[in-house]
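[1] quick one, fold the following:
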Amino acid sequence: MKRLFFFSVLVLLIGCRDYNEVVVTPPVPEQVQQPYEKPYLLTDSQKFIYDNAALPEITVEVPLTEWNKFLSYYDQNPDNEEYVSGKFAFIKNGTTETLDNIGFRLRGNTSRRRPEGNRGEMHNATNPDWHHASFTVSFKKFNKTQLFHQSEKLILKWFKDDAMYAREVFSYDLFEKFGVWTAPQSSYCRLTIKVAGGAKAAYFGVYQMIEPVDDTYLNNRTSFFTTTGNLWKANWGATLKDPSQSNMGIENITLTSNYTPIYDYKGSKSNLAAAKTQLSDFITQVNSKTGDDFKNYISQKMDVNLFLKTYAVNVTVGMWDDYWSNSNNFYFYFDAAGKFYFIPYDYDNTLGTSLMMKDSGIQDPLNWGNNVEHPLVAKVLSIPEYRTQYIKYLNDLMDKKYDLFYVNYAQQRIQNWQNSIASYVSNDTGEDMEIKDVPANWGNCGFYRLRGSSADDNYFIRKASSIPKN
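    Next up, the predicted model:
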């Protein structure tokens, strides 16, 4: 979640209530259906790594000299993306797999932190001061042929501002259940970091594993698109309104540089000029075409139903730090035929963690963000048949007969996950030590709860009440 502190001066903090009511919900009955056939069969690699029926253990071991470099890199530039080398171990169902010479670095925006000590301090083997932080593991950074179950990288993300340990996991799971195959995979793990030659191994607690949007992500979806297209990451300000190529480039984050374009190209530099032209033309066409011309163009250029399903889930989980509301947090991909695919990303501040709108639980799903500044969604929904389909998708998500967002079934999924992780949340950082039913304390709707059954504060119930019928 980006640019949070820029907007935080606008936030009115609302205190949290004193109770954490738990409702034991019944198991999902066998007759519960899915509204659509799942179009996406996970690869063997995805099924092995991102498995919410398991809680694998991950240990990253970093030599003392490398760990001290890691800390000094942060001091030189907190936003750096410099890797240090280490070892990786993955334990699942009693089987251990290890890889040597992996790359390990910090990641995140407002969640980025120094994982040990204070500025200028090196590793303290006697009394280490650990802090939660998010990391990227690169299996091929120092060994170009090395993969882990066909994956190049793995994101390890701490549950910043989510005391429920569930919001982003739930969101990505809902995307998958609803057939939005463009969403990354995600699941839980336990993380330990060992500084070789230093203190004893530090248990960092329960973390979230997330599938990076990269070449492996594309390879995992070859049944839907080719892998010879152009992948972009959209950073804050990505409205898809201004076709200027000066907003497009290749990110360059080093110890001395923080260059991040609004549209960050993830392909090779040799393809950049052509990719810029393609993106600029798409933005121009989206903004200039109207009426039937726009409908004909967008129906050929996008899988519109997939886009509508994506945004139905997006609005349902209350993702306000997104394209439509905050011009942020998405990737997109043009396949070899030039077809545009919207890729949702970064769903930690959802399910009642609200900001930048009065109340993300009951915000109008047809006016989620600024329709003038974010033309893609607004123009698609201005077409009556697409608007009708979008509303249908919203209502399908709420429908009691589907195992999707209906309150009892949603609560049961979250409870099952929490039951599996609760014994492992306490950790050596001393942070985020228990599961609590509260949203982030900086949000503007601190009353929201995911447990319980009150129509006044239960997020699932309040969200269902906001969905239009037609």
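[2] only C-alpha atoms from now on, for both contacts and neighbour counts.
    Will do.
[3] got a list of what L156 touches?
    Contact analysis of L156 by Cα atoms under 8 Å, 6 or more residues apart in numbering lists 134-137, 207-210.
[4] export the residues you listed as a markdown table, with columns for distance to N408.
    As requested, the contacts of L156 are exported to a markdown table (distance: Cα to Cα, whole Å):
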| residue | distance to N408 |
| --- | --- |
| S134 | 32 |
| F135 | 34 |
| T136 | 35 |
| V137 | 36 |
| Y207 | 25 |
| Q208 | 24 |
| M209 | 26 |
| I210 | 26 |
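[5] out of those residues, which is most surrounded?
    Greatest neighbour count in the contacts of L156, by other Cα atoms under 10 Å, goes to Y207: 26 neighbours.
[6] that residue reaches T192, doesn't it?
    No. Counting by Cα atoms under 8 Å, Y207 does not reach T192; the two are 10.0 Å apart.
[7] tell me the SS of the most centrally placed residue in the chain?
    With distances taken as Cα atoms, centre = their mean, the chain has D346 as the residue nearest its mean C-alpha position (2.5 Å). Here D346 is coil, with the state taken from DSSP: H, G, I helix; E, B strand; the rest coil.
[8] now it. Nearest residue, chain neighbours left out?
    N329 (6.1 Å; Cα to Cα, 6 or more residues apart in numbering).
[9] can you give me the helices in the protein?
    Ranges of helices within the chain are 4-7, 44-49, 64-76, 167-177, 215-219, 272-288, 291-301, 304-316, 323-326, 375-381, 384-398, 407-421, 459-465, based on DSSP state H.
[10] let's see this one next to it:
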Amino acid sequence: MMKYNQWKSFLFVLWALVLFSCDDSKESEYEDEKENTEEIKEKEQGEGLADWTTETHTDQLGVGYATVFPQDRVNRIDIVLSAEEYASMQSNLASLASQNIGNNFTDDKPDYVACDFFFNGKQWYEVGVRYKGNSSLWSAYDRRNGKLPLRLKFDKFEDDYPEIKNQRFYGFKDLALGSNFSDNSLMREKSATDLFNDFGVPAVQTAYYEVYVDHGDGTKIYYGLYTLDEVVFDTMLNTVFGSQEGNCYKPDGEGARFGSSGFTLDDFEKKTNESEGDWSDIQELYNVLHSTLRTSDQEAWKTNLESVFDVQGFLKYLAVNNTIQNWDTYANMTHNYYLYHDSTDDLIKWIVWDHNESFMPGKGRRNAISLDMSEVGSNWPLISYLRAVDSYMVDYKGYLKDFNDNYYVPATMDVVYNGWSSLISSSATSETSGYTNLTGGASGFETGVQELKDYCRTRSAAVESYLNQ
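    As a prediction, the model looks like this:
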């Protein structure tokens, strides 16, 4: 018979063996579970989604500009929401609208909800959609106009639905749908953006889309003809600059003036490299711009400025913007432009954005700036400080002449406007009450197109007169 201590030792060894066996079993189970989980994850991307293909739903084959931004046809998309998702969108919009005071709109962005998205017989799954915009959103909403600008993010809900991880629309992750607010021609956004692009000023790609939305009851409502805009920090940076490694900023607020009063880096929202707390390039541009060398040694100031900022690119932008008169941007508004620190030449580049208020001398108390820009004060130093340099004004006038003589030419623009009119007329004039910005129906559309033609002649003559002074 075993003694007590012998039994105690025996039981301890037996317990240890059992425990080791259990741990080994648990470890084995864990490894099996881990392998199964990895196998499931490997299969989850696109699995069970009937229309998912590498070409249409990923960016592995590049970006399909020809498909998404055709220039010879009007595409159609269908957005299908559940009744609950649509109600959530409307409730969120009403809540944000209650925060608006006059023309001081809330800075809060509307919430995304998930929708089913259809194009050319194919479905994209759980796509994020929300309202977007400032005056184009809130003014239309206030008038109970259902044709509101929209924003799409194709992988917004990938954390909730792993099968749509890195979902893309022919390579595009983000897209914006402009409602052509306050534009009877429905051409201001597109034709202005095209002109900037043609003249070599960094801008996004655009195309026309008919948009249909189902609020959850199976009825497809024609929301109208929209202008689809590429999103700057999604694909445009790679396409135009060859990379998106540099800092991209969306300025908005008092600091976006670059004036000596109220400047703050908080007004430069990062759209790339968000996790890196580095705004030193913007600070450097501000410091160089406001250096005392500007008044004591202008040539040294110019050299320093040109080492951090694409001055010539900005002067080209001014030439186009002042000719077509887009008042809703820098020198009037502290938004509607982007900045990109281009790693290829280490210069900050100006990128244009949002042109639905182009081709007009102003609105309300806001006037587009004149061709000589003499009224622009020191609170907008990117213009007023450059204007004070004679050589920069010579360059600016050279760009004005080039643009006026070779790009914004009345006979050429007549052909352009006639072409777009022929393409979109049916889509534009089919818009219905409650979902349109068009006033006067077909005749209103024709009048809007003619006004653009007449405006080109007026501005061409104005530029010629200015240059001949």
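[11] what would you report as the TM-score here?
    Overlay of the two chains. TM-score (TM-score structural alignment, normalised by the length of structure 2): 0.73; 380 aligned residues with a Cα RMSD of 2.9 Å.
[12] and the equivalent of the residue nearest to D346 of structure 1 over in structure 2, how far is that from G242 of structure 2?
    Mapped onto structure 2 by TM-score structural alignment, N329 of structure 1 lines up with N336. Here the criterion is Cα to Cα, to the nearest Å. By it, N336 of structure 2 lies 23 Å from G242 of structure 2.
[13] F117 of structure 2: what's it in contact with?
    Applying Cα under 8 Å, 6+ apart to F117 of structure 2 gives the contacts 77-80, 123-127.
[14] which of those residues has the most neighbours?
    Neighbours here mean other Cα under 10 Å. Within the contacts of F117 of structure 2, the largest count is held by V127, at 26 neighbours.
[15] alignment lookup: that one to structure 1.
    Looks like V127 of structure 2 aligns to I102 there (TM-score structural alignment).
[16] residues contacting the closest residue to that match other than its chain neighbours?
    For I102 of structure 1, ignoring the flanking residues on the chain, the nearest one in space by Cα to Cα, 6+ apart is F139 at 4.8 Å. If you count contacts by Cα under 8 Å, 6+ apart, F139 of structure 1 has them with 99, 101-103, 146-148, 151-153.
[17] what does F139 of structure 1 align to in structure 2?
    Match for F139 of structure 1 (TM-score structural alignment): F154.
[18] same deal with D281 of structure 1?
    Aligned by TM-score structural alignment, D281 of structure 1 pairs with E284 of structure 2.
[19] list the contacts of the closest residue to its match other than its chain neighbours.
    The spatially closest residue to E284 of structure 2, leaving aside those adjacent along the chain, is V308, at 7.7 Å (Cα to Cα, 6+ apart). Counting by Cα under 8 Å, 6+ apart, V308 of structure 2 makes contact with 281, 284-285, 346-348.
[20] for G338 of structure 1, see how far away whichever residue in structure 1 pairs up with V308 of structure 2 is.
    Structural alignment (TM-score structural alignment) places V308 of structure 2 against K301 in structure 1. K301 of structure 1 is 7 Å from G338 of structure 1, where distance means Cα to Cα.
[21] which residues do the two both contact?
    Common contacts of K301 of structure 1 and G338 (Cα under 8 Å, 6+ apart): none found.
[22] what is the neighbour count of the corresponding residue of structure 2 for Q411 of structure 1?
    The equivalent of Q411 of structure 1 in structure 2 is D414 (alignment by TM-score structural alignment). When counting by other Cα under 10 Å, one arrives at 17 neighbours for D414 of structure 2.
[23] pull the residues that contact stretch 336-355 of structure 2.
    With contact meaning Cα under 8 Å, 6+ apart, stretch 336-355 of structure 2 is reached by 188-190, 192-193, 196, 201-204, 241, 243, 245-252, 281, 307-310, 313-314, 317, 326, 328-330.
[24] tell me which of the contacts of V308 of structure 2 you also see in structure 1.
    Retained contacts for those in structure 1, judged by both residues aligned by TM-score structural alignment, their matches' Cα atoms under 8 Å, are 346-348.
[25] for those, which PyMOL command selects only the ones that are buried?
    A single PyMOL command selects the buried members of the kept ones among the contacts of V308 of structure 2 (16 or more other Cα atoms under 10 Å):
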select buried, resi 347+348
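[26] wait, which of the kept ones among the contacts of V308 of structure 2 is closest to F119 of structure 2?
    Top of the list for closeness to F119 of structure 2, among the kept ones among the contacts of V308 of structure 2 and by Cα to Cα, is I348 at 36.9 Å.
[27] the closest one -> structure 1?
    Under the alignment (TM-score structural alignment), I348 of structure 2 pairs with F340 of structure 1.
[28] ok, which stretches of structure 1 are strands?
    57-63, 84-92, 95-107, 134-138, 153-157, 186-196, 202-210, 230-234, 248-249, 252-253, 258-259, 263-265, 330-334, 340-344 (DSSP state E).
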